[in-house]
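**Student:** what shape does this take:
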Amino acid sequence: MTGRDDAEDRVRSLAPENARPSGDETDCIMTQIGVGARQGTPPQTPFTDLIPNQNIAIVSQFRLTSGVLLTDVPLAYRTWGKLNDEGTNCMVICHALTGSADVEDWWGPLVGPGLVFDPTRYFIFCANALGSPYGSASPVSINPKTGKKWGPEFPSTTMRDDVNLQKILLDHFAVRTVSVVIGGSMGGMTCLEWPLCTPPGYVLNIVPIATCPRHSAWGISWGEAQRQSIYSDPKYCDGYYEQDDPPAIGLAAARMAALLTYRSRDSFESRFGRKQVLPKPSSSSSTTNPNSNGTAAKPSTQREQLIEKATLEALTAHNDGHRLQSQAVTSSPQPLPSQEQSPPVEDSDIYAIKAPCQIFSAQSYLRYQGDKFVGRFDANCYIHLTRKLDSHDVDHGREGGPALLKIPPGALVVAINSDGLFTLVEQQELANSIPDARLVVVESTDGHDGFLLEFEQINRHVLLHLRQRLPHLYGFAGRPADNEGLAAEPVPSVESKLLKPSLCSEADGGSITDW
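**Tutor:** Below you'll find the predicted structure:
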């Protein structure tokens, strides 16, 4: 059986309209979310509906690098453009840690005619990584052997598993060669694995952005701190929580910690400084205390009222940002002796009510992002994916010398100058280790997230590189790859921000005070 025939037998999916069909598809099923899946499609997770216009292919069986055999494996994906008759104009895009298959959601300004992700030139393919909640097999998907959600029992996966699974689908679409693989952060790790997990000559070019050949101790440590935030939530229950009652507080805290690694000190300082926002009214600011029978106990003196109000405000200020704070103080102040006179208000400085506690806009932003994240992601999936990051090492288990030497020459390595998670030094080492690779540095004050924010620079650097590496796809066939005329061709400008609200991108900041 050929690899092509094997792919036909293993994949049950209809090729999207803009892909050239391959082989007999009479027994295929289409599972396009929101269009009405046919009988036999996998149960949708609570998160698949968040991604519009995606498809889900079902791979009958797939063996992970760990040796575990999965059956009826869902693989969510989106495509743009049309595969040419030769099957040689495929562009693969790999998403980051909490991204999805919808490139338009997080790299939207880069998608369009004349831009770096040009559907008039490429058949663009992006699949959801294993372990992510957005449609592919993950802790929130159903274990076909039990009929129940995988939860914490979902087996560990690696970037190599993602490449091997996605190639089955590309074989199904009759893709013969991949012109270029592009990815940032975790997607950059997957990008590095594509030419190493596929036959020589299958992947022609790669563009890893803000990534590394092996996850550093720094990155591993941040991932551990984030997982511990989730583990410490009482609702985590070893991962056996109900979907409608997840460890939201722990997951939000993990997201806040992660955001600090994605940005930089300077970006926070310039955006927030010491600006403050007004705190929202809290139900814990009540000035009365419940008796055991549920009725309010009214303080008998003015002094008691002042003491109680000060006590409650101190409690509220101390627990600001803690979502489990008490709704009220459980015990009333001890009654004063009847002979004691209440002092005049102006003499009660010790009980004076201070101004509401300070809420800095930086705090509000983190809380907003934590709450937003809880609504779109799953805690078990987050744990799974951060462990996938930890496992990343292109040399692990490979023989025959450094793996990076086997990557096709001429890669473009893109670094962010202020990246504190995948540092500029790491990018320089990566570029120096890949044959004939070239390093470009994106100038940004936004740290690691610059790869999701600096649309203009990303578009220019990568587009110019692709014109030189793939001139036949840009009408430059017959011209030398180093011809200065290629660089002189105008590069279309891109929007500096997302044109619609984004689910996954940090470019959509939302209201930083909406918490």
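
**Student:** going forward, measure contacts between C-alpha atoms and count neighbours the same way
**Tutor:** Noted.

**Student:** buried ones in stretch 436-452?
**Tutor:** Buried residues in stretch 436-452, defined by neighbour count with 16 or more other CA atoms under 10 Å: 437-442, 444-452.

**Student:** please flag which of these sit within helices.
**Tutor:** 450-452 (DSSP state H).

**Student:** max-length helix in the chain?
**Tutor:** Longest helix in the chain, counting by DSSP H: helix 302-318.

**Student:** and the next element down the chain from that one?
**Tutor:** strand 359-360 (DSSP states H and E).

**Student:** which stretches in the stretch 351-500 of the chain count as strands?
**Tutor:** 359-360, 412-416, 438-442 (DSSP state E, counting those that start in this stretch).

**Student:** that older thread, could you dump the ones in helices among the buried residues of stretch 436-452 into CSV and include distance to Ser141?
**Tutor:** Listed next are these as CSV, based on distance: CA to CA, whole Å:
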residue, distance to Ser141
Gly450, 32
Phe451, 30
Leu452, 28
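
**Student:** another one to check against the first:
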Amino acid sequence: MSLVCEFGNKSVGLVTTEKVTFQGDDYVLNLDCGQRLHPVTIAYETYGELNPDKNNAILVCHALTGDAHAAGYHTGVEGEKPGWWDMLIGPGKCLDTDRYFIICSNFLGGCKGTTGPTSINPATGKPYGLDFPFYTVRDMVQVQQWLVSHLNIKSLLAVIGGSLGGMQVLQWAIQFPEMVHGALPIATTARMSPQSIAFNAVARQAIMSDPQWNFGLYEPQSPPASGLALARMIGHITYLSQDAMLRKFSRRFIQGNTRGYKFEADFEVESYLHYQGSSFVKRFDANTYLFITKAMDYFDLEADYGSLKAAFEKCQSSFLVISFTSDWLFPPECSQELVKAIRMAGKHVSYCNVGSDQGHDAFLLPGNRMGEVVSGFLTRLESEIRR
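**Tutor:** Here you go, the predicted structure:
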């Protein structure tokens, strides 16, 4: 919950991550893989206040390596980075905490407080590791629905998220149509392409080829750091566009124009990727990365529902689909396919292809006008509810 703190009038200030554990016969999670999971703990944060009618709640779904900390600060220590979507969440911002009650949870299988491979398996008293059951985006959404109901919310004004978060948005609108008034899938797709699956497969092999991985039985203090760092480097390349790389790094050498004639990093782009890999190892778990990328690979609305049109036929949401011109991981064509299917299903959908040279990661970065589009859509949803 938000605490009082002087961080300026555009910040939610100091926040804390809360947890709730779902246990008992009503909360046995029957996973798509056929296994059962119980109990399940969820880490989450909220910002703003739920109004008396309880119709101003917005669920934010994070992407591959995100967490529940979407906005504000945990300590207020100088130099601390804010939550991962702080640019959009706060008083007067796109997700205006003076108007909306914002919820963000670490999804099922994460490593930031929600039950996942790093959690203790009650059957053994040790971390699950590779004994954790495989889960899908549909399983993630079921657990989020438990959380929303726990917060005494019967319907959501909107569900919003990018990339894997956008997959969760689509699943929410399909799986719980009566609960979602507006769905905002951003920079996402109805299914992973073979190329995207290939990138994930190589990243997983990088982790599993590290001797420290030890078939998932590594100690937390001795993770497969080299393999996980390499996996992150591989993934991060797909998040940027060629134009963004040219603008940020060009072909500049780290040491002026000096050619080292060695197999260490010579170019600035190499140094950047090494930094991304090494910093990632400090905050993320290798086994968790394996499971999450597999959940993304399995996401396929056409296979699950027979066709994309059929997938959306029971939806009651209005949709705002957003893509970015330079996104080559989930290019605009993926969003346009979604828009076509939603229209064929007879649902209301708006579409915006945002001009940006920042690649797939554009939805996490400042410098585009995505927030204005989202604000306008949310305002329209509010007016519809008041009518």
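
**Student:** all the helices of the stretch 51-200 of structure 2, residue numbers only.
**Tutor:** Assigned by DSSP state H, counting those that start in this stretch, the helices in the stretch 51-200 of structure 2 fall at 137-150, 164-175, 194-208.

**Student:** which residue in structure 1 lines up with Gln142 of structure 2?
**Tutor:** Alignment note (TM-score structural alignment): Gln142 of structure 2 maps to Asn164 of structure 1.

**Student:** double-check that match against Cys197; I have them as touching.
**Tutor:** Yes - using CA atoms under 8 Å, Asn164 of structure 1 is in contact with Cys197, at 6.9 Å.

**Student:** look through structure 2 and tell me its longest helix.
**Tutor:** helix 370-386.

**Student:** identify all contacting residues around that one.
**Tutor:** Applying CA atoms under 8 Å, 6 or more residues apart in numbering, the contact partners of helix 370-386 of structure 2 are 88, 94-95, 157-158, 181-182, 320, 352, 354, 363.

**Student:** and those residues as CSV, adding distance to His62 of structure 2?
**Tutor:** Formatted as CSV, the contacts of helix 370-386 of structure 2 follow (distance: CA to CA, whole Å):
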residue, distance to His62 of structure 2
Leu88, 13
Cys94, 17
Leu95, 15
Leu157, 17
Ala158, 14
His181, 19
Gly182, 17
Leu320, 17
Cys352, 20
Val354, 20
Phe363, 11
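
**Student:** let me know the closest of these to Val202 of structure 2.
**Tutor:** Phe363 (24.7 Å; CA to CA).

**Student:** what does that closest one align to in structure 1?
**Tutor:** So Phe363 of structure 2 corresponds to Phe451, using TM-score structural alignment.

**Student:** repeat that for Leu29 of structure 2.
**Tutor:** So Leu29 of structure 2 corresponds to Phe62, using TM-score structural alignment.

**Student:** Ser318 of structure 2 now?
**Tutor:** Using TM-score structural alignment, Ser318 of structure 2 lines up with Gly410 in structure 1.

**Student:** how about Val40 of structure 2?
**Tutor:** In structure 1, Val40 of structure 2 lands on Val73 (TM-score structural alignment).

**Student:** now do the contacts for its match.
**Tutor:** 58-62, 136-137.

**Student:** checking it next. Helix, strand or coil?
**Tutor:** Secondary structure, DSSP: H, G, I helix; E, B strand; the rest coil: Val73 of structure 1 is strand.

**Student:** separation between it and Ser136 of structure 1?
**Tutor:** Relative to Ser136 of structure 1, Val73 of structure 1 is positioned 8 Å away (CA to CA, to the nearest Å).
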